[in-house]
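Peer 1: got a predicted structure plus its sequence, pasted below:
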Amino acid sequence: MAQHVREVMTTEPVTVDEETPLPEVARLMKEKNIGDVIVAEEDRVRGLVTDRDLVVRVLAEERDPARTTVREVASTDLITIDPEAEIDEAVRLMRENALRRLPVVEEGHLVGALSIGDLALERDPRSALADISAAEPNR
C-alpha cells in the first residue's frame, strides 16, 4: 500500500489560467473526463474550478458562460498538500475540510493533484467509490 501522496497522485493535472473562458474549461473537463481544473500561473496554483462551480456559480446564477472567466468563479482559498506527505495526512485534510481534491504543491510549485477517487483506488480497490472512479464515463 502506498505511504505517500506522490505514490498515488495524478502527476499531470489539467490547468488553465485565470482568463480562460468557461466553455473551454467545460470542454477540457469533458475531453479529459475530469471534474476539476487547477487554475495556475506558470506552475503556481491560483485556484480551482469544479464542474459543480460551473453549475452553482454560473448556470444557477444565470451568468453567461461565454462572458465569464475562470477568475470570476474559481475557489482561491485552497488547501494544498506536499507530495511527501503521508496518505493519512491527505485523508485527514480532506475529511476535516470536506474536500474532494487537493492540489499537490512542492516548494510552491504545482506537481500533481490528489482526489478522493485516487485514494479510494489505493485504499480499497473493491469499494463502490473505487469502482466508480475507475469506470468509463457514461456519455
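Peer 2: Everything's here; your move.

Peer 1: every contact and neighbour count from this point should use C-alpha atoms.
Peer 2: OK.

Peer 1: pull up the gap between the residue lying closest to S115 once chain neighbours are set aside and V70, please.
Peer 2: Counting by Cα to Cα, 6 or more residues apart in numbering, S115 lies nearest to R101, which is 4.3 Å off, once chain neighbours are set aside. Computed as Cα to Cα, to the nearest Å, the R101 to V70 distance reads 18 Å.

Peer 1: residues in contact with L59?
Peer 2: P65 (Cα atoms under 8 Å, 6 or more residues apart in numbering).

Peer 1: thought P23 was touching T69, still the case?
Peer 2: No. Using Cα atoms under 8 Å, T69 makes no contact with P23, being 9.1 Å away.

Peer 1: pull out the buried residues from stretch 10-27.
Peer 2: T10, P13, V14, T15, V16, D17, E18, P21, L22, P23, V25, A26 (16 or more other Cα atoms under 10 Å).

Peer 1: before we move on, back to that, more neighbours: which of R101 and V70?
Peer 2: V70 (24 against 21; other Cα atoms under 10 Å).

Peer 1: now do the contacts for that one.
Peer 2: With Cα under 8 Å, 6+ apart, V70 has these contacts: D17, E18, E19, T20, P21, L22, V39, V49.

Peer 1: here comes the other one, which I'd like you to weigh against the first:
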Amino acid sequence: MTMARDIMHEGAQWIPRTETLDRAAQLMLRLDVGSLPVADPNERLCGIITDRDIVTKCVALGHDPAKVTAGDLCEGTPRWIDAEADIGDVLQEMREHRIRRLPVIDHKRLVGMISEADLARHLSDEQIAAFAESVYAASR
C-alpha cells in the first residue's frame, strides 16, 4: 500500500503567520518552491500561501509585501493529510477540495508536501488524467 509518506516531498518548512510576504518570497526562492505552509505560534497549520497569492493579493493591489504578513493571506480551513494515509485518501482530499498542494503531517509536525509533480512521479497515466480532470475541469 502506497502512503502519503511514500510520495511526499520531504523537507517542507513552515513560515510563521507573522512573517512578512517579502520574507516569504525570499524563502520560496531559497527553497525553490511555490508555496509555504503557514503556522501559528504553536506550529499548527493555519494556511498555505503561494507565490501567486503574494502577487495577486498583495503586489497587484498596491500593498507593500514588507508590511503584509503570511497570516493576512490565509483563508478558509487549511487541508492536510496524515503521513500514514493511503494514496487513495490523498487523491480524494486533493480532488474534493480542488487543491494542488497538500501538507503531510506526522504527530502534529510538518514532514512534507505533496504536489502535482509528486503525484506525477508515483501514479499511472490514467490516474494522473483522472486527477487533472477532477481538479481542473470543474474550475472553469
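Peer 2: Sure, I can see it. Everything numeric in this text was worked out from a predicted model, so none of it was measured.

Peer 1: list the TM-score for the superposed pair.
Peer 2: TM-score of the superposed chains, computed with TM-score structural alignment, normalised by the length of structure 1, equals 0.80; 125 aligned residues with a Cα RMSD of 2.0 Å.

Peer 1: ok, the residue nearest to S115 of structure 1 touching I116?
Peer 2: Yes. The pair R101 of structure 1 / I116 is scored as a contact, 6.4 Å apart, by Cα under 8 Å.

Peer 1: for the spatially closest residue to V58 of structure 1 that is not a sequence neighbour, give its distance to E24 of structure 1.
Peer 2: Spatial nearest neighbour of V58 of structure 1, excluding adjacent residues (Cα to Cα, 6+ apart): P65 at 6.6 Å. According to Cα to Cα, P65 of structure 1 and E24 of structure 1 sit 10 Å apart.

Peer 1: hey, where'd the strands end up in structure 1?
Peer 2: 15-16, 36-41, 44-50, 101-106, 109-115 (DSSP state E).

Peer 1: any idea which of those strands gets closest to P125 of structure 1?
Peer 2: Evaluated over these, closeness to P125 of structure 1 peaks at strand 109-115, with 14.3 Å, by Cα to Cα.

Peer 1: neighbouring contacts of the closest one?
Peer 2: Contacts for strand 109-115 of structure 1 (Cα under 8 Å, 6+ apart): 5, 8-13, 43-45, 83, 100-105.

Peer 1: would you quantify the distance from the closest residue to D53 of structure 2 other than its chain neighbours to L27 of structure 2?
Peer 2: Excluding the flanking residues, the one nearest D53 of structure 2 by Cα to Cα, 6+ apart is L73, at 7.3 Å. Per Cα to Cα, L73 of structure 2 is found 16 Å from L27 of structure 2.

Peer 1: among the contacts of V70 of structure 1, which are in helices?
Peer 2: Taking DSSP state H as the definition of helices, the contacts of V70 of structure 1 contribute L22.

Peer 1: in structure 2, which of the contacts of V70 of structure 1 still touch?
Peer 2: Mapped onto structure 2 and checked by both residues aligned by TM-score structural alignment, their matches' Cα atoms under 8 Å, the contacts of V70 of structure 1 keep the contacts D17, E18, E19, T20, P21, L22, V39, V49.

Peer 1: tell me the contacts of the third one?
Peer 2: Applying Cα under 8 Å, 6+ apart, we find E19 of structure 1 in contact with T69, V70, R71.

Peer 1: ok, the last one - contacts?
Peer 2: Taking Cα under 8 Å, 6+ apart as the definition of contact, the neighbours of R71 of structure 1 are E18, E19.

Peer 1: distance check, it against I38 of structure 1.
Peer 2: Counting by Cα to Cα - R71 of structure 1 and I38 of structure 1 are separated by 11 Å.

Peer 1: can you check L22 of structure 1 too?
Peer 2: Counting by Cα to Cα, the gap from L22 of structure 1 to I38 of structure 1 is 13 Å.

Peer 1: repeat for T76 of structure 1
Peer 2: 10 Å.

Peer 1: farthest from the middle of structure 2: give me that residue.
Peer 2: G62 (25.0 Å; Cα atoms, centre = their mean).
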